[in-house]
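> attaching a predicted model along with its sequence, questions to come.
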Amino acid sequence: MPPQPPDVPAEKYGKDGKINPGFIASHEKFVGIAKEGKAQLVFLGDSITAGWAGNGKEVWAKAFAAYTPANFGIGGDRTQHVLWRIQNGELDVIKPKAAVLMIGTNNVGADTPEGIAKGVTVIVETIRAKQPQAKILLLAVFPRGDKPTGKLGASNDKLKQVNAIISKLDDGKNIFYLDIGGKFPQPEGALTKEIMPDFLHHSAAGCQIWADAIGPKLAELMK
């Protein structure tokens, strides 16, 4: 089944044309967490966000545990999948003080920068509609790849265009855009395996850079 446009909510389908069972299982788990009504900080995204439960587990506990956080990241998600999830229970019942959103890297192969940005915009609008009290920390999509001409790195120009568009969503009141991508490259200007072992997902060291970069703003939003 061909993917939906990036701004149209959609469940995730496998190559067999059936709904991805892992996607549904994770979604149902997240809905259950939402129904508990305890989470005060919600992270929404794809496998990069989901990585907090893996390589970033210890950093997560030290940096965010005091905020009663919930990690709603699912590997392979595109904007349309996150949109479907938050329209189907993941932001119901709970009343978080803040939501951290970073999504779009999995859209780059099929969608235009404008389309991806539109998808991000609709997600932000949906979060605002469902959780008007929550401040949104909208992160620029992170850089990827070890070489500009490589399979991953070739997408960075498109991601820069996406980020330029979504940065305009920052209103200084409820939506706050933050580009921390420049924190990840090492002094020579390249991403390294020490920070991103596969040049897409973060090591514990990469997660520490991430946590340190958003920490001050989160502390402000979580007051």
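Thanks, I have the structure now.
> okay, CA-based contacts and neighbour counts for the rest of this
Noted.
> test my guess that S47 contacts F72.
No. Judged on C-alpha atoms under 8 Å, S47 makes no contact with F72 at a distance of 9.8 Å.
> report the next helix or strand after the host helix or strand of D157 in sequence order.
Assigned by DSSP states H and E, D157 belongs to helix 156-166. Using DSSP H and E, the helix or strand that follows helix 156-166 in sequence is strand 175-178.
> thinking again about what came up before, S47 and F72 - which one has more neighbours?
F72 (26 against 20; other C-alpha atoms under 10 Å).
> show me the contacts for the more buried one.
For F72, the contacting residues are F30, V42, F43, L44, G45, T49, A50, by C-alpha atoms under 8 Å, 6 or more residues apart in numbering.
> again, but for A211
A211 touches V59, W60, A63, counting by C-alpha under 8 Å, 6+ apart.
> doesn't it fall inside a helix?
Yes. Counting by DSSP: H, G, I helix; E, B strand; the rest coil, one finds A211 located in a helix.
> summarise which helices and strands the helix or strand hosting E125 is packed against.
Taking DSSP H and E as the definition, one finds E125 inside helix 113-130. Under the contact criterion of 3 or more C-alpha pairs under 8 Å, 6 or more residues apart in numbering; DSSP states H and E, helix 113-130 touches helix 79-87, helix 156-166.
> okay, now the one to match up with it:
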Amino acid sequence: MSGEENPASKPTPVQDVQGDGRWMSLHHRFVADSKDKEPEVVFIGDSLVQLMHQCEIWRELFSPLHALNFGIGGDGTQHVLWRLENGELEHIRPK
């Protein structure tokens, strides 16, 4: 890979191969949540993050902190970077 740019370092939205707009819809919901809520903690990532809110530890430790879960299954680093550059953290100041 010498001399080549790592594709994960270039912010890129997910290709909508299913044609259902699900990923972009979730992104827009997260942007709206960032305007309406005041979280102390924000989690951003892939399906591992997305599924965290189903765990007891989420309810015990993170719900009291008004945590936001911005996980989307299948996201790679380049997709998370794109989401961050396109408003998901623009209106919030987590601790």
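Yep, it's here. These figures come from a predicted structure and were not determined experimentally.
> rewinding a little: what stretch of the second structure does the very next helix or strand once past the helix holding E125 of the first structure fall on?
On the C-terminal side of helix 113-130 of the first structure, the nearest following helix or strand under DSSP H and E is strand 135-139. On the second structure, no counterpart of strand 135-139 of the first structure exists by TM-score structural alignment.
> strand 135-139 of the first structure vs helix 113-130, what angle?
On the basis of axes from the mean of the first three to the mean of the last three C-alpha atoms, to 10 degrees, strand 135-139 of the first structure is oriented at 160 degrees to helix 113-130.
> if we can go back for a sec, which of the contacts of F72 of the first structure are retained in the second structure?
When you map the contacts of F72 of the first structure onto the second structure and apply both residues aligned by TM-score structural alignment, their matches' C-alpha atoms under 8 Å, the shared contacts are F30, V42, F43, L44, G45, T49, A50.
> pick the one among the residues you listed closest to K130 of the first structure.
V42 (13.2 Å; C-alpha to C-alpha).
> and the gap between the closest one and G115 of the first structure?
25 Å (C-alpha to C-alpha, to the nearest Å).
> mean deviation, the lengthiest helix in the second structure versus the first structure?
Assignment by DSSP state H gives helix 22-36 as the longest helix of the second structure. In the superposition with the first structure, the average deviation recorded for helix 22-36 of the second structure is 0.7 Å (mean C-alpha distance after the TM-score superposition for the first structure).
> before we move on, the earlier item: in the second structure, which residues correspond to the helix holding D157 of the first structure?
Against the second structure, helix 156-166 of the first structure falls on no residues (TM-score structural alignment).
> contact partners for A67 of the second structure?
P39, E40, V41, V42, F43.
> quick check on those residues: which are buried?
Using 16 or more other C-alpha atoms under 10 Å as the burial test, the contacts of A67 of the second structure include P39, E40, V41, V42 as buried.
> okay, the first one and D33 of the second structure: tell me how far apart.
When C-alpha to C-alpha is the yardstick, P39 of the second structure and D33 of the second structure sit 10 Å from each other.
> the closest residue to H27 of the first structure other than its chain neighbours: neighbouring residues, count only.
Leaving out its chain neighbours, the residue that sits closest to H27 of the first structure by C-alpha to C-alpha, 6 or more residues apart in numbering is R85, at 6.7 Å. The number of residues packed near R85 of the first structure is 24, by other C-alpha under 10 Å.
> ok, now Q54 of the second structure?
Residues lying near Q54 of the second structure (other C-alpha under 10 Å) number 9.
> so who does the spatially closest residue to I166 of the first structure that is not a sequence neighbour touch?
Leaving aside its sequence neighbours, I166 of the first structure sits nearest to A117 (C-alpha to C-alpha, 6+ apart; 5.9 Å). Residues near A117 of the first structure by C-alpha under 8 Å, 6+ apart: V162, N163, I165, I166.
> against N163 of the first structure, how distant is A117 of the first structure?
Separation of A117 of the first structure from N163 of the first structure (C-alpha to C-alpha) stands at 8 Å.
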